[in-house]
Structure formats: structure tokens, C-alpha cells
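**Q** Following is a predicted model, sequence given first.
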Amino acid sequence: MSIPSTRINIPIRTDPTSNLGSFELIETTLREGEQFANAFFTTEKKIEIAKALDDFGVDYIELTSPVASEQSRLDCEAICKLNLNAKILTHIRCHMDDARVAVETGVDGVNVVIGTSQFLRQYSHGKDMNYIAQSAVEVIEFVKSKGIEIRFSSEDSFRSDIVDLLNIYRTVDKIGVNRVGIADTVGCANPRQVYDLVKTLKSVVSCDIECHFHIDTGCAIANAYTALEAGAKLIDVSVLGIGERNGITPLGALMARMITADRDYVLSKYKLHKLRDLERLIADSVQVNIPFNNPDPTEERSE
């Protein structure tokens, strides 16, 4: 005797502050991706990539700091002149010299970062939290005076003291940053830690929250999804996940995850049929093969 199959639908419980159906992408192949071993993008290639990303529909394109080199500054200016739909950002240190150069390139916004963990404060810049707060206020107020967007992010957030983090985020939120950033710089965070930190941060700031996850321990996609579920608004991604060490949250893989959460939203914003060409463009540019098990958000899934 055959037993009839029964379809069981298990509802997904989401937080009321969830942004699973209203997230935005900060695409950083032209910043984080430039730290990949084989990433030597010419100006022409950067323009080609920027146009392809814009055509796909990303909300923001992040570029290497214009103080990294004279060529980086010129490339930044060239991409700003393309008049793309995506907003153009550049990523700088929390330092006035960097900020002065960045605002002159024509970018729509500046992403400011400084290390807040004990490790980076001791071995990177050697500054205490009071110095960090003073520098952040000075840079933020200057960038805001130029009428462009500003994000402040801690670096190595998940190994930073929670009291230090919340204090600096409160400070920059009060002076009007557009968003604050959480960075899992060494890829050590797990989804439960991400949920707890985003929820806690959400309770003390009124601005948007951006998250940057490295994939060292394999959790970047799960962490990105969890961050949105907890109330973060923006996720940093790169094509094929290229970046420092073994990279960050991959654009295509995150799309495959998000289309299961809100298919209509994803399809209304992003041209998924352009994704494979975009991945081939980057794979060819950095001389890697597209992984055989690369997630594909365009695949039909049985109901």
C-alpha cells in the first residue's frame, strides 16, 4: 500500500526589523577585489567592470582609495565621470589627508575605516579609542560638509571590545553618518555572533548598518544573510568573492541565497541573467576558473 506524499510548508520566522526584502549591495570588486593575487586591472578594464556591475544593478560600486597611488586617483576620477546609475564610493583610512583627496575625485560617498580591535590598535596604527573618536568626528564632519555620503566602519569588529564599539558607533551616529560598518576582517565570526552584534548595534544607532564578511572559515554567505535578518541594510560583495586571502561574500552566491528569501525583490532590482557574463569577465581578468559548484541563482528550483 502506497502512502500519499504530504507537502509540509515550514514558515520562516524573521525578525520584524529584517531587511531580507530591502537590502542593498556595495560591490567592491574594484577595491577589495584588487587585493586578490592576480588582480591587475588596467583603467580600461576597471571601466569595463564598472559598467558591467552597473548593468547588473548593484546599488554602490566601491573603488580603491585614491591615495593608494596616482593611478588609483585617476581611475577613480574616470569612473566617476561615467555617470553610472550605481553610486560610486571610495574606501579610505580615517585620516584627514585621505579625506581631502577623496572628496575631490567626484565620488558620491566615502567609506572610512579604522582598526578598533586590541590587535590592530597595538600592531597597526598604535592609537587609543579617544584618538579614534576624535579622528572620526573630524573626518566625518569634513566629508559631510562636502555634501556626499559617509560611512564609518570599525575594522576587525568581532575581535573588538563591545563597549569600545558601541561608544564609537554612538558618537558617529550622533553627528550624522549615513551608515556604520561592521567588518569581520579575519573571517572569524559565526552567524550567531553576527546576529547578536547587529541586533545590539541596531538598538543604539539610528543610521543604516553595513556588513563586510571574509570567507576564511566558510561563513561569509550565512553571516551576510543573518546580518540582513537581524536588521543590517547593506552587504559588501565581490564577483566570485575575490579579495584579500580567500575573499569575501561572493555576489552570485549571495544572490542565490537571497532569491530564496524574497524572489520578487531580487528580480525587481538585479539582472540575474547578466551574472554569468559578469563572472566570466572577472574570472578571465584574474585568470581563475569559475568553481564547478558555483551557486547559480538563475537555476529553476522545484516547489
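**A** Cool, got the structure.

**Q** from here on, contacts and neighbour counts on C-alpha atoms
**A** OK.

**Q** ok, and the closest non-adjacent residue to residue 223?
**A** residue 191 (4.8 Å; Cα to Cα, 6 or more residues apart in numbering).

**Q** Count the residues that sit near the one you found.
**A** If you count neighbours by other Cα atoms under 10 Å, residue 191 ends up with 17.

**Q** how far away is it from residue 241?
**A** 18 Å (Cα to Cα, to the nearest Å).

**Q** tell me the contacts of the most centrally placed residue in the chain?
**A** What sits nearest the mean C-alpha location of the chain, by Cα atoms, centre = their mean, is residue 236, with 1.5 Å. Residues in contact with residue 236 (Cα atoms under 8 Å, 6 or more residues apart in numbering) are 25-28, 210-213, 248-249.

**Q** of all those, which two lie farthest apart?
**A** 210 and 248 (13.9 Å; Cα to Cα).

**Q** In terms of neighbours, single out the busier of those two.
**A** Of the pair residue 210 and residue 248, residue 248 is the one with more neighbours under other Cα under 10 Å, namely 31 against 27.

**Q** Correct me if wrong: the more buried one contacts residue 211.
**A** No: with contact defined as Cα atoms under 8 Å, residue 248 does not count as touching residue 211 (10.8 Å).

**Q** next, the one to line up against it:
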Amino acid sequence: MKIELFDTTLRDGTQGEHVTLTADDKIRIARQLDDFGIDVIEGGWPGSNPKDRAFFERARDIEWKHAQICAFGSTRRAGLAPEDDPNLQALLEAQTPVVAIFGKSWTLHARVALGVSLEENLELIASSVAFLKAHGRRVIYDAEHFFDGYQDDPAYALETLRAAAEAGADVLVLCDTNGGTLPSDIYRIVGEVRRQFNVPLGIHTHNDTGCAVANTIMAVAAGAQHVQGTINGIGERCGNADLCAIIPNLQLKMGFTCVPEEKLARLTDLSRFVNEVANLAPIDRAPYVGRSAFAHKGGVHVSAVMKDPRAYEHIPPEKVGNRRRVLVSDLSGKSNIQYKAAELGIELKESEQARQAVQRIKELEHLGYEFQGAEASFELLLRTIQGEDTRFFSLERLRVRTEIDEEGGVCTSEATLVLRVQHERELVVAEGNGPVDALSNALRKALRRFYPDLDQVHLSDYKVRVLNSEGGTAAAVRVLVEHRDSERRWHTVGVSTNILEASWQALADGIRYYLLKRRSQAATSATLASLPQRM
């Protein structure tokens, strides 16, 4: 059976803390949702702000491949006829084929929030739905606070649904607006409603009890055919139901059809795209699409996964566009090292090399190093153990000086660096925005004469973590550095009780890694050039 997917990332999702999307952002995300196979995309509330109106104006000029664009609003205001209601008029002016309107299901909200009688609330619902239907719109009716209302007064909650259904609503969406209902109650109530209505039922849940995904799945099991949610579960308070977990659960575990199989393999990319556009940090532990969803750390786990991934993976990660990762830590065994080495294209010919690598990693992690987020440093370590020369340059001395002019509000940093490069001594001075930036600039300046293409390498991120805060100013720190060029990014780590020394370790490893890759690419190109050319 096909489940209709209704995405509200662009409306309900933007009500989440730290989530802000421009009209351009919304168009970019909507295009990706459409290409992925979402059936209905709720673009916003055109009656509430200019940004949403701008989105709908632009959406009208786009030829959508699959999705229908939906405008969102409320039932009419008490005391206004539907044709005089500004909100309903804004919905029509959005010119979307689908509209979603919410009405009150809970007697508490009708009497207190709206301040109307229960009979008048039913009329607000019926007249609003009928008005929109008369103008040719497909109407999705969101029964706000339905589960709270049903548990308080089931007869009246059902009357609100009946008012919408008899007025022509195409879908009745049962909303767990407060997010406080548990899966067993969702299953029971949706089943009871299903037996009384022939109109398709939908489900809209929030995650205030951590049950939004489970609640959605239980609603579908009880007969709901229309599912609402957001990408990555963003939304107000604790968020909405996460479509990135719901879709694969329904399709891979329960046998429902949500999107074509080849589209499902793009789920991880879609998740990351939305996070990137919304400027949100991805959640590594997110089911299915998180970076850690198929990550293995324990040596016993890795050994089993190498024999048969089903031992510790509930689905092949490729089905949702993710990938398997093996982590390297003090919990690693030889299996981890051998797997990671193979992944990096390094052949550990002798088991002794793997044993040495395991021992060295355990020693370094005891000192505070962590290679899970610094795979470039890990590769350098492996290649060194293998006997490969990864030095490229050596440090003779460095000095960093920072001057602060409080009156002028100026802070300047200057790094002096002396390196040995290709049997030559190189002395340079460079300035920067802070001591680490100055040190990074000096390092690349010292090497530029020998490796001119280092100009395309930049320090793009720098993080410091204090490892033993009880040590005060003598505490060890771990520095994680990200470098990037025009094509990729890589991470390296350094540890010391001196923050500059830790920074130097990470910075130097980052440049060494780039030079290592450059040398490898040059060797590959030379090999290919030496091969006889086919006629």
C-alpha cells in the first residue's frame, strides 16, 4: 500500500529553535524534496509573513516533478464569513493545488483559546472546509490536539472530524500537537476513528515524549494512510516526527511503499542537504542517516561485520545512502585496523604491522589522542608504521608572539618558524588572526617555495578540548584541525599540555597529509603515463 508523504519542514520545521530559512532556502529544499519523491510539500503560512508569500509566488513558476505544493492556515475567525476571512483569502491567493487548515478538536481549546461555543467551533470547521473545496482546492484538515481532545471528550472530538468530513475534507489528520500521547494510545485511538470514517486518515506527531516516530508507525499500523513529518525531525520544542526514520521503517520494515527504491538510496544526502541549508549541526546518532548509524568501534563487532555485516547491521547502509564506518580507538582490535587500512588503500602485509598499529593507537589514546574524528592523522600513523616516509619537513624551532592594545582594541599575532625542508633551512615570519592562524600562515609560507600548490590549502576549522580540567593551566588539551582544498577536507589531531604544541602537531599533520596525497597522485599519474598507449 502507498503511504502519502506530507513534508512540513518548510512550515512546522521552521518553528524549531535555531531554524531560520529564507524564501531562497525554502525553494532549494522544496526542489530536493520533490526530486526525492515527497507527495505534498507544505511551504508555509501565506497569511502570516512576507517570506512565505514570496515562497508561494516563486513556487508557482516552477514545474514540480512529483510533489504538490500546499499552503497552510487556520479555519476562519469567529464573526467573519469565509469570503471575508483574510486567512482563507491568503490561502486562495497562494494558488496552491492543496491547502491544509487546522481546527480545534479539544473542548478546552474551543472554549478557552477561541472563546466560542462548541457548536460554533463545528461551524467554523465546516464552513472553512466547504469554502476551500468550492474553490477547487484539495483540503487536508489538521485536527489540532486531537488525541488530547479525544481522551477528554471522545464524542466531541469525533464531531469535529465529522464536520470536516461532511464539508468535503480529503484527508483527516489526527494531530498529537502537544506530543504527549504514547504509542499504545495512538494505536487504539486511530483504530477507533478508522472504524467510523471512510475518509483517509493522516497522522501528525510531535516528539515531546521521544515517541514521535513510534507514534507515527503505530498510526499507520492502525490504518493511517497519510504521514506528516519533517526532515531530521526539526520543529517546535522537541521537534516533529522525523521522516528520515519514518520512511525507511515503513518501507523496509513494514512493506509499505513510500518512495521508489532508488530514491530511498538518496535519503542520507537529503538529510545532510537540509541540515546544511538550515545551518544545523547534523546529529551523528540519528537512525539510518547519521554518521554513526553504521559505525563500529568494538573489535569483536568489527571482526563479525567483516565476516557478515548482518551480524551488527539491521539493514545494508547503502539502502538509505549511508555507509559503513569502522572506528579506531583504544577499544580496537586487529580487525578494526585491517578494515580501516583496506578502506584507505593500505595493505598491511604482516599481521605484526597491525599489532604494532593497535598497540600504538592504544598508547596514544591513553595520552588523550582520538582518531575517530581525525582520520588523516590515523592514515599518517599507519603509513609510518608501514615504513613510508611521511615527514616532508621537520621543525627546528617556532615562536608565536601576540600583542594586545586594549586602548586601540587591536590584537595582533606573529609567528616565526624555522623548518628543514629538502635539506634546506627555511626561516619565515607571518601574521594572522590569532596565534594559530599566524602559525598556519607561517607553515604554508615556509613550504610554498617547495610545494607551490599549497596555496589552495586552507585552515577551515579549529577546535580545542580540555582533557583533564582538574589540572588547571597544566591540563592537557586535544586540538582537532580541519584543512580543505577545492575538492575535499581532512582532519588531524594533536595533544599536549601546551596548546601551541598541540596546535602545531595538528597543523603539521594536516599539511603532511596533503603532501602525502599529492605525492601519491603524482606517482599514479606517472605510472599511467608510462603505460603503452592504445591505438
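**A** Okay, I see it. What you see is a predicted model; the values in this text were computed from it and never measured.

**Q** TM-score them against each other, please.
**A** The TM-score (TM-score structural alignment, normalised by the length of structure 1) is 0.87; 283 aligned residues with a Cα RMSD of 2.1 Å.

**Q** From the chain's centroid, how far away is the strand or helix carrying residue 443 of structure 2?
**A** Take DSSP states H and E as the rule and residue 443 of structure 2 turns out to sit in helix 435-447. The chain centroid and the centroid of helix 435-447 of structure 2 are separated by 33 Å, computed with Cα atoms, centre = their mean, to the nearest Å.

**Q** Trace the next helix-or-strand element following that helix over to structure 1 and give me the residue numbers.
**A** Once the chain leaves helix 435-447 of structure 2, the next helix or strand it forms, by DSSP H and E, is strand 458-466. Per TM-score structural alignment, strand 458-466 of structure 2 has no counterpart in structure 1.

**Q** The helix or strand just after strand 458-466 of structure 2 maps to which residues in structure 1?
**A** Per DSSP H and E, the first helix or strand lying C-terminal to strand 458-466 of structure 2 is strand 477-484. Per TM-score structural alignment, strand 477-484 of structure 2 has no counterpart in structure 1.

**Q** buried set for strand 477-484 of structure 2?
**A** Along strand 477-484 of structure 2, these residues count as buried under the neighbour rule (16 or more other Cα atoms under 10 Å): 477-484.

**Q** again with stretch 119-127 of structure 1
**A** For stretch 119-127 of structure 1, by 16+ other Cα under 10 Å, it's 120-121, 127.

**Q** close enough to count as contact, residue 195 of structure 1 and residue 224?
**A** No: applying Cα under 8 Å as the test, residue 195 of structure 1 and residue 224 come out as separate, 9.7 Å apart.

**Q** Which one's more surrounded, those two?
**A** residue 224 (27 against 21).

**Q** For that one, list the residues it contacts.
**A** Residue 224 of structure 1 sits next to 211-213, 235, 249, 254 when contact means Cα under 8 Å, 6+ apart.

**Q** quick check: angle from the helix holding residue 443 of structure 2 to strand 458-466?
**A** Relative orientation of helix 435-447 of structure 2 and strand 458-466, computed by axes from the mean of the first three to the mean of the last three Cα atoms, to 10 degrees: 140 degrees.

**Q** And the contacts of helix 435-447 of structure 2?
**A** 400-402, 413-419, 421, 426-432, 454-455, 459, 500, 503-504, 507-508.

**Q** What's the ChimeraX line that selects buried ones from those?
**A** To isolate the buried members of the contacts of helix 435-447 of structure 2 in ChimeraX, using 16+ other Cα under 10 Å:
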select :400,413,414,415,416,417,418,419,421,426,427,428,429,430,431,432,454,459,500,503,504,507,508
